[in-house]
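In: what follows is a predicted structure for the sequence shown.
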Amino acid sequence: MGYVAVFDIGTTSMKGVLLDEQAAFTGASSVELETHYGADGTVEQEPEDWWEGLLRITSRWWNEWKIDPGQVEMITFSGQMEDVIPISDASHRAILYSDTRAGEEAEEINEKFPDIQQVLGNTVRASSPVAKLLWMKRHHPELDQTFDQYVFSAKDYIIYKLANTAVTDRTTGSTTGMMNLETGQWETDYIVSLGIEARKLPELLSAEEVAGQVSREASLVSGFRENTPVLCGSGDAGASTMGAGAVSRGDAYVYMGTTGWAAMIRGNEDQEAKVEGAFQLAHIPEDAVISIAPLLNVGNVHQWGMQTFAGKEADSYAGFEEMVESSPAGANGLLFLPYLQGERCPVNDPDAKGAFWGVHPKTGPADFARAVMEGICFSFKQVVDSLNESTTGSITVIGGGTKSRTWCQILADCLGRPLSVREESEYMAALGAASSAFIKLGWADGYHDFCDKFMSNEDSMVYEPEEEHVRLYEEKYERYLQLYPGLRGVYVSS
């Protein structure tokens, strides 16, 4: 039996799984990752932790699951995007997507190139790698000179470690502030005019293109057979979109992970349908664009709420769920603005903060817990409505957050729409990433065929909205929308 090995590198964890020709999962394994937070909006990870995570997962495959490395026919990936990851002989931390240190540089780029969004298809923000590269040149020129190349997705670093080649995919490229969405190529003249060396950028490939083969050195360390093909794979948004079964125009879904987003598929020609604050990303099927509205505050806020109100004990997850359920819908009037790390859509404000409003003498701990979850769901409602306001019907939800039945039910009530959650939803990005390998190996005839064969909704859990709660949340949502505008002056003056 042959397998495709898939690695999905997120922010809090790295997952690995083997899929056979029928897309059956084997060896599903996860490794926790550490994130380093610093002053002035710095958010970093050690790229070597990703590599060590891969080695731990493969060790389990060979030693615990007794998989023969010779059965692995191809390796592919999904990974967090918008990172700046140096390639050099010495180990250096990666600047993550949520890092906002390059705000001034982003403003300068937009002032110098006011029409850059029309050129690239996306605007430049503090999170954009092009702004971070400019920050690096300005603040650490001595380090910039020592770096041979940069890559922009966590999975790109693993590809480099396996195959000694620097590449990235076009979904990831769309987030860099340097790739032309229409041509799928680097906008070289613009990049050079900023003082960035174009030679340090990775080669742009499609997800199904072979980036290289496992080197002898990597084979000895990882256990993979030497010369096993290594695909370019896709940034997490592309893989998750495939995992949600969204390949045709109008398909929409929600992703609930450490961060989150709502997304809709559009045609390449649908430029007039752009939503303010949303990214336009090249999809894995090359004739489509993912219009994606990203949220910084999703699973991280759930984790904060759980630790703050239910404690850090091993059973705190279940305890937090019980707290949320013990408070009535509406949290006894308590509202929560979930901007713990600033926000980028629909509010683009790195200085935004979280806030509770509506505390009264009868407010209890369970109300705070439920208000946290309702605040996250209201934030999702903002971006879902902005992308998909005219449509109705069930919406697919994927990501680790779907493990919480309480969260899913509150989201269904806030959206007023049924939610469809597939079995093993947290591994849907890995399944989506595998699609390119299935096509390359001839196990699927194309991306639509892959979805038809392996993305059935028959085993999905459906959360139906409760009409009484829907009406209550519609009223509460209108008050929620007033929180950020009302507090913005406080953020600015603080």
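Out: Yep, it's here. Source: prediction; values computed, not measured. Numbering: from 1, shown residues only.

In: from here on, just use CA atoms for contacts and neighbour counts.
Out: OK.

In: I'd assumed residue 44 was in a strand, is it?
Out: Yes: assigned with DSSP: H, G, I helix; E, B strand; the rest coil, residue 44 falls within a strand.

In: for it, what are its contacts?
Out: Contacts here follow C-alpha atoms under 8 Å, 6 or more residues apart in numbering; on that basis residue 44 touches 35, 36, 37, 93, 94, 95, 96, 99.

In: skipping adjacent residues, who's closest to the second one in space?
Out: Setting aside the residues directly before and after it, residue 36 is nearest to residue 44 in space (C-alpha to C-alpha, 6 or more residues apart in numbering), at 5.1 Å.

In: so which elements touch the one helix or strand residue 380 maps to?
Out: If you go by DSSP states H and E, residue 380 is part of helix 365-388. Contacts defined by 3 or more C-alpha pairs under 8 Å, 6 or more residues apart in numbering; DSSP states H and E place helix 365-388 against strand 260-267, strand 288-295, helix 299-310, helix 316-326, strand 335-337, helix 405-415.

In: switch those over to TSV; also include distance to residue 450 and mean neighbour count.
Out: Below are those laid out as TSV (distance: least, C-alpha to C-alpha, whole Å; neighbours: other C-alpha atoms under 10 Å):
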stretch	distance to residue 450	mean neighbour count
strand 260-267	17	24
strand 288-295	16	25
helix 299-310	29	18
helix 316-326	35	18
strand 335-337	39	24
helix 405-415	27	22
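
In: take a look at this one as well, against the first:
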Amino acid sequence: SFSCAMHSLILVDAEGKPLTNMINWADTRSAEIAGQLRFSPEGKTLYEQTGTPIYSMSPLSKIIWFRQNREDLFAQTAKFISIKELFWFRLFGSFQVDYSIASATGLFDILNFCWSKQALKLAGIDTDKLAEPVATTYLRNDIKAEITQITGINEACYWVIGANDGCLANLGSGANQVGIVALTIGTSGAVRIASNKPLYNFKAMTFNYLLDEKTYICGGAINNGGLVLNWLLANFMSIKTASAQDYEKLFALIQTVPAGSNGLIFLPYLTGERAPLWDSNSCGVFFGIKTEHTQAHFLRAALEGVCYAINHVLDAFSQTSGTIKEVRVSGGFTASPVWLQLMANITGKKLAVVQAEDASAVGAAYL
């Protein structure tokens, strides 16, 4: 079973050969297009039909950008697909996409499990330019013979198409009960809760992605999670390639500073921000700098800023999700007791570390 990151886009020809490199969620070239869509008359209905925040991360915005700015590539493209679809195509020779990955494209009708006519019209494409949508439990065992030879995997083995990493992290964390939230922080971060229906908040633009036909994973994502730590290590501690000991040193320094970093505040928007701001042009800011602030203060303020960004998302989607009883955490940040305690203090929530491994991979196995 497969877990895969969301929002990627690759333009391929009729033989499945890429015409572009993979474009990931962090690409902001379509920011102006997304902004126009969001505030257009059809913005709210588009959001509610597709469940995807209208932002530069979405393949919908990126496809429109190619149509408007690279007519040559747009005309050559046989399919607009994700990295997962490319992998699946090379295994089986057909273009198929699971409902979960499709639900994060801005092109998929999450209520009727088909491509959205409204979104396709905006993109300027027909369904033949996209893969065939299938359930996340869809499986097949007709892998190409050459793949069997390369991998040594038995040709009778069944392959389950799976879902996106965010939805599977909920499943892998056991966060499928009322009031139980899954929080994952890797390079970026996300807060998600399971629901039997979409939980819309157009102002905060929370997402509603499909785990299966009966389960929506709702919440919000931030751009700047673990990447802030890597930025700190590289630029405040001159460590370009960090080891486990380097992270330990960083957290040890953070512990020497009291909560609040003596009034130093950090807005962690180094790569713009997604929920709930949705501003590709936002940037990082240290505010309240005084002579008393040391390297350690800057480090702690930055980590506090990431935790407050997560809390901002929690506040936004708790307006529709109801009372949050517990937050189940996964991702790289669970390796740090300092970061976990800081997150618990700032959110005021009970955090439960369900496992140190990748919850998304565990979810794929469960699926």
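Out: Received the coordinates, thanks. Keep in mind the model is a prediction, meaning the values are calculated, not measured.

In: now the TM-score, please.
Out: Here the TM-score for the pair of chains, by TM-score structural alignment, normalised by the length of structure 2, is 0.90; 357 aligned residues with a C-alpha RMSD of 2.2 Å.

In: rewinding a little: which among the contacts of residue 44 of structure 1 end up buried?
Out: 93, 94, 95, 96, 99 (16 or more other C-alpha atoms under 10 Å).

In: and these, which is closest to residue 297 of structure 1?
Out: Top of the list for closeness to residue 297 of structure 1, among those and by C-alpha to C-alpha, is residue 99 at 13.3 Å.

In: doesn't the closest one lie inside a strand?
Out: No: counting by three-state DSSP, residue 99 of structure 1 falls outside a strand, being coil.

In: for the helices and strands packed on helix 365-388 of structure 1, which one sits closest to residue 346 of structure 1?
Out: Among these, strand 288-295 comes nearest to residue 346 of structure 1, with 7.4 Å by C-alpha to C-alpha.

In: can you give me the stretch of structure 2 that the closest one aligns onto?
Out: Here strand 288-295 of structure 1 aligns to structure 2 at residues 215-222, judged by TM-score structural alignment.

In: doesn't residue 220 make contact with residue 192 of structure 2?
Out: Yes: with contact defined as C-alpha atoms under 8 Å, residue 192 of structure 2 counts as touching residue 220 (6.7 Å).

In: for residue 347 of structure 1, give its distance to residue 379 of structure 1.
Out: 10 Å (C-alpha to C-alpha, to the nearest Å).

In: ok, those two, which is more surrounded?
Out: Regarding residue 347 of structure 1 and residue 379, a neighbour count based on other C-alpha atoms under 10 Å identifies residue 379 as having more, with 24 against 18.

In: OK, contacts around the more buried one?
Out: Contacts of residue 379 of structure 1 by C-alpha under 8 Å, 6+ apart are 295, 338.

In: the same query, at a cut-off of 6 Å, please.
Out: Under the criterion of C-alpha atoms under 6 Å, 6 or more residues apart in numbering, residue 379 of structure 1 has no neighbours.

In: distance of the residue sitting furthest away from the middle of structure 1 from residue 367 of structure 1?
Out: Distance from the C-alpha centroid of structure 1 peaks at residue 361, with 39.4 Å (C-alpha atoms, centre = their mean). Distance from residue 361 of structure 1 to residue 367 of structure 1, counting by C-alpha to C-alpha: 12 Å.

In: ditto for residue 341 of structure 1
Out: Counting by C-alpha to C-alpha, the gap from residue 341 of structure 1 to residue 367 of structure 1 is 22 Å.

In: just send the helices and strands packed on helix 365-388 of structure 1 back as a markdown table, with distance to residue 154 of structure 1 too.
Out: Shown next, in a markdown table, are those (distance: least, C-alpha to C-alpha, whole Å):
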| stretch | distance to residue 154 of structure 1 |
| --- | --- |
| strand 260-267 | 17 |
| strand 288-295 | 18 |
| helix 299-310 | 19 |
| helix 316-326 | 28 |
| strand 335-337 | 30 |
| helix 405-415 | 28 |
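
In: ok, which of these comes nearest residue 86 of structure 1?
Out: strand 288-295 (24.7 Å).

In: what's the average distance of the closest one to structure 2?
Out: Its matched residues in structure 2 lie on average 1.2 Å from strand 288-295 of structure 1 after superposition (mean C-alpha distance after the TM-score superposition for structure 1).

In: so what touches that strand?
Out: Defining contact as C-alpha under 6 Å, 6+ apart, one finds that strand 288-295 of structure 1 is touched by 259-268, 278-283, 345, 383.

In: now do stretch 185-197 of structure 1
Out: 178, 179, 180.

In: got CSV for those, with secondary structure too?
Out: Formatted as CSV, those follow (three-state DSSP):
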residue, secondary structure
178, coil
179, strand
180, strand
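
In: only the buried subset of the residues you listed, as a ChimeraX command please.
Out: Buried residues among these (16+ other C-alpha under 10 Å), as a ChimeraX selection:
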select :178,179,180
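
In: in CSV: the contacts of stretch 185-197 of structure 1, plus distance to residue 58 of structure 1.
Out: Below are the contacts of stretch 185-197 of structure 1 laid out as CSV (distance: C-alpha to C-alpha, whole Å):
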residue, distance to residue 58 of structure 1
178, 34
179, 34
180, 37
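
In: re the thing from before, aligned partner of the residue nearest to residue 36 of structure 1 in structure 2?
Out: Checking with TM-score structural alignment, residue 44 of structure 1 has no match.

In: tell me which element the residue farthest from the centre of structure 1 falls in.
Out: Here residue 361 of structure 1 is assigned to no helix or strand, by DSSP H and E.

In: how much space between the equivalent of it over in structure 2 and residue 297 of structure 2?
Out: Using TM-score structural alignment, the partner of residue 361 of structure 1 in structure 2 is residue 291. According to C-alpha to C-alpha, residue 291 of structure 2 stands 11 Å off from residue 297 of structure 2.

In: cool, residue 118 of structure 2 as well?
Out: Using C-alpha to C-alpha, residue 118 of structure 2 is found at 49 Å from residue 297 of structure 2.

In: which one's more surrounded, these two?
Out: Neighbour count, other C-alpha under 10 Å: between residue 118 of structure 2 and residue 297, residue 297 has more, with 24 against 16.

In: how many other residues sit next to the residue nearest to the more buried one when sequence neighbours are not counted?
Out: Nearest residue to residue 297 of structure 2 in three dimensions, chain neighbours excluded: residue 261, at 5.3 Å (C-alpha to C-alpha, 6+ apart). Residues lying near residue 261 of structure 2 (other C-alpha under 10 Å) number 21.

In: could you measure residue 261 of structure 2 against residue 249 of structure 2, distance?
Out: From residue 261 of structure 2 to residue 249 of structure 2 the distance is 18 Å (C-alpha to C-alpha).

In: then residue 326 of structure 2?
Out: Applying C-alpha to C-alpha to residue 326 of structure 2 and residue 249 of structure 2 gives a distance of 30 Å.
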